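Asker: no sequence for this one, just the structure:
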């Protein structure tokens, strides 16, 4: 099978938007990007990112913060954008995604505020103490088919080629480490290379760290903030996610995404509701 390209892949088709009028976009949320029959939060963030990238004078997401208000389901949706401010190097916008409920009411699913710029115009100077995650070679990591199949719908996993670090996959065979860590190699199943929009998905694509804490069930995102630091090089990504604190029924997940050139290309933090067993 030919490798999919940026702009012509299942991810691009699933996050496609159509301009209806200035600032208003129509979208079709794909059933192929769902977890437990609900659209994945990173998938939604990527779709919203496309709408803002089209509406704003700058094309690349730098900082994107989303509040998830109600679960999004496959089907028609409308994205409405507002330009908050435009400057020479950064522009800021706001976007909301709406779906029509069974009773005909329009329901807001999530709201995003984001700053956009031009990644290729950033200086090359890098001063960092961050190091790529120590993940074994891809061939020594474990596919998402390890262990018994999880109950419910996990359609999104069929569109990804993830290989999970064996040290963080014990939960799949009933032996979670309790550390709250998840690490994996990340690629699209159709071979599409990463770009800034796909990084918005990547930070929320791995199994939740709550699995490694010994919890089972849906871990819905309440808020997710993502920083895109650089345009990723072609090839597989390495993703490391950790949770340090679960309290009051909520947990945080801190993610780092590294590209094939050993550069930190994305960071995120999300607040999620802990599974209710």
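Answerer: All right, it came through fine. Just so we're clear, the structure is a prediction, and the values are computed from it rather than from any experiment.
Asker: make it CA atoms for all contacts and neighbour counts henceforth
Answerer: Fine.
Asker: quick one, longest helix in this protein?
Answerer: helix 41-55 (DSSP state H).
Asker: just list what that one packs against, helices and strands only.
Answerer: Other helices and strands packing on helix 41-55, by 3 or more Cα pairs under 8 Å, 6 or more residues apart in numbering; DSSP states H and E, are strand 17-21, strand 60-68, strand 75-86, strand 91-100, strand 106-117, helix 196-202.
Asker: got the angle for that helix vs strand 91-100?
Answerer: Comparing the axes of helix 41-55 and strand 91-100 via axes from the mean of the first three to the mean of the last three Cα atoms, to 10 degrees yields an angle of 120 degrees.
Asker: hold the first one in mind and look at this next one:
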């Protein structure tokens, strides 16, 4: 793709002014090109980095926002899977979407997030997404579950990011965009004593007061430190694939988020996530496959 295809049109890029909403809304903003329906420009903010790349949850939410516009009136992600092909960098990006099928209750679409590579003069694909969308406001209230919300101390008794090791914070700009309070039972790794269980959980909200919605849940499923920390394995844990299921519209207030793994083998591990809202409802679930830190 030609160099002008990404971030070159000054009239087509997203608006990042104060009217765009919260930091999350600005960080995941997209604007459709007038001359290319289904193609959206975006700007990846360095404030959402974790390690060298932009956080995978933020990228999934950004692609998810483009699909919510492309598949309207089906604006809510029910199931969304992302394959992370290369590490995304701060700067201009483009999301190219396709409406695969438009149905009465569900629609399916795909999205490809790309960035211009000055070395080759071409676009390089960062993320490939396939998703089914619907309308969560029309969801029935028939819920039958054996799942129970995680037990943890209230947020004021949990550990905020300000207590994280400085060397970790230096590699996690993302944490400056979140109000994250980790369960004290799951932070032994920060003191040099990981439990070895492979579980991290805590409370999550956005510090500017923006309430959770389905797109914010896509960020939430990848917002906690990797469970490899609780196994005593530190460093970047690149996501290979992440699938999220959004089960209900979340109620306002804090989210409770749990991450756990049961199997690390051959240099890969799975990471299962549950997100519970302030009404003790399981509003999102995810599983990702990631590379064990070297």
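Answerer: Here it is on my side, so go on. Everything quoted here is computed from the prediction, not taken from an experiment.
Asker: TM value for the aligned chains?
Answerer: Aligned and superposed, the two chains score 0.96 in TM-score terms (TM-score structural alignment, normalised by the length of the first structure); 272 aligned residues with a Cα RMSD of 1.3 Å.
Asker: picking up where we left off before, so where is the longest helix of the first structure in the second structure?
Answerer: Per the alignment by TM-score structural alignment, helix 41-55 of the first structure matches residues 56-70 in the second structure.
Asker: what's the mean distance for that stretch versus the first structure?
Answerer: In the superposition with the first structure, the aligned residues lie an average of 0.2 Å away from stretch 56-70 of the second structure, counting by mean Cα distance after the TM-score superposition for the first structure.
Asker: for that stretch, buried residues please.
Answerer: Neighbour counts over stretch 56-70 of the second structure (16 or more other Cα atoms under 10 Å) mark 56-70 as buried.
Asker: equivalent analysis for stretch 166-181 of the second structure, please.
Answerer: 168-169, 171-175, 177-181.
Asker: reformat these as JSON lines; add distance to residue 143 of the second structure.
Answerer: Output for those, formatted as JSON lines (distance: Cα to Cα, whole Å):
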{"residue": "168", "distance to residue 143 of the second structure": "40"}
{"residue": "169", "distance to residue 143 of the second structure": "39"}
{"residue": "171", "distance to residue 143 of the second structure": "40"}
{"residue": "172", "distance to residue 143 of the second structure": "37"}
{"residue": "173", "distance to residue 143 of the second structure": "38"}
{"residue": "174", "distance to residue 143 of the second structure": "34"}
{"residue": "175", "distance to residue 143 of the second structure": "33"}
{"residue": "177", "distance to residue 143 of the second structure": "33"}
{"residue": "178", "distance to residue 143 of the second structure": "30"}
{"residue": "179", "distance to residue 143 of the second structure": "30"}
{"residue": "180", "distance to residue 143 of the second structure": "28"}
{"residue": "181", "distance to residue 143 of the second structure": "29"}
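Asker: pull the most distant pair out of the residues you listed.
Answerer: The span of these, defined through Cα to Cα, is set by 171 and 181 at 18.1 Å.
Asker: quick one: stretch 240-253 of the second structure aligns where in the first structure?
Answerer: Taking TM-score structural alignment, stretch 240-253 of the second structure hits residues 222-235 over in the first structure.
Asker: tell me how far the matching stretch lies from the chain's centre.
Answerer: Mean C-alpha position of stretch 222-235 of the first structure versus that of the full chain (Cα atoms, centre = their mean, to the nearest Å) differs by 8 Å.
Asker: residues in contact with that stretch?
Answerer: 61-69, 119-120, 187, 193-196, 199-200, 203, 259-261, 263-273 (Cα atoms under 8 Å, 6 or more residues apart in numbering).
Asker: re earlier: sort out for me which of the buried residues of stretch 166-181 of the second structure are in helices.
Answerer: Per DSSP H, the subset of those in helices is 168-169.
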